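Novice: fold the following, please.
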Amino acid sequence: MTAYRLKSIDEQEKIHLQAWANQQVQATKKRGKRDVPVFDTFGKFFNKKKLEETVLGVKEEIPKFVNS
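Specialist: Just a heads-up that it's a prediction; the model follows:
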């Protein structure tokens, strides 16, 4: 019974995550007099490659700073 309840909580989490994602996709911001989408491409909303690299432990390159 405990496993069923935990699975139910996981399903509820997925539902809430989907609702949050839907709200984020529909979010807009003012640009002049017009409302424009916050995320104009799917890649800006969900970066699969970056998440995969994090899971696989791929090191990110350290940015080199230019001395000014």
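
Novice: contacts, neighbours, all on C-alpha from now
Specialist: Noted.

Novice: what's the single longest helix in this structure?
Specialist: For the chain, the longest helix by residue count, based on DSSP state H, is helix 2-26.

Novice: in the protein, which residue is closest to the centre?
Specialist: Using CA atoms, centre = their mean, the residue of the chain that lies closest to the mean C-alpha position is Phe46, 4.8 Å off.

Novice: now the other sequence, so there's something to compare against:
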Amino acid sequence: MKAYQLARVDKEYEMHLQAWLNHAVTATKEQGNKHVPIYKSFKDFYDYEKELKKIEQPKQSILTPHQRKMAKLAAMVNKERG
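Specialist: Below you'll find the predicted structure:
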């Protein structure tokens, strides 16, 4: 029953996201006395190729000094436990 409820929440999330996107895509801005669409083309709204490139060539994450320190600390703790 819990899996069904979780799946239902996911479906509701997707429905609300779709409604939000429908609203966003119809957004306009004022230019002089008229309202013009913010997005001139679908690619302005969502760049499919750009998103694919992000997945195919992920950037190396650069750790901050704090993150590096915490990673070393976690490694020491894991080493002691193992």
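
Novice: TM between them?
Specialist: Superposed pair, TM-score by TM-score structural alignment, normalised by the length of the first structure: 0.78. Supporting alignment: 59 aligned residues with a CA RMSD of 1.2 Å.

Novice: so what corresponds to the residue nearest to the centre of the first structure in the second structure?
Specialist: In the second structure, the residue matched to Phe46 of the first structure (TM-score structural alignment) is Tyr46.

Novice: pull the number of nearby residues for Ala3 of the second structure.
Specialist: Residues lying near Ala3 of the second structure (other CA atoms under 10 Å) number 8.

Novice: and what of Phe39 of the first structure?
Specialist: Neighbour count of Phe39 of the first structure, defined by other CA under 10 Å: 16.

Novice: you'd agree it is up against Gln23?
Specialist: No - using CA atoms under 8 Å, Phe39 of the first structure is not in contact with Gln23; the gap is 11.4 Å.

Novice: which SS state does the closest residue to Phe45 of the first structure other than its chain neighbours fall under?
Specialist: Counting by CA to CA, 6 or more residues apart in numbering, Phe45 of the first structure lies nearest to Phe39, which is 5.9 Å off, once chain neighbours are set aside. Classification of Phe39 of the first structure using DSSP: H, G, I helix; E, B strand; the rest coil returns coil.
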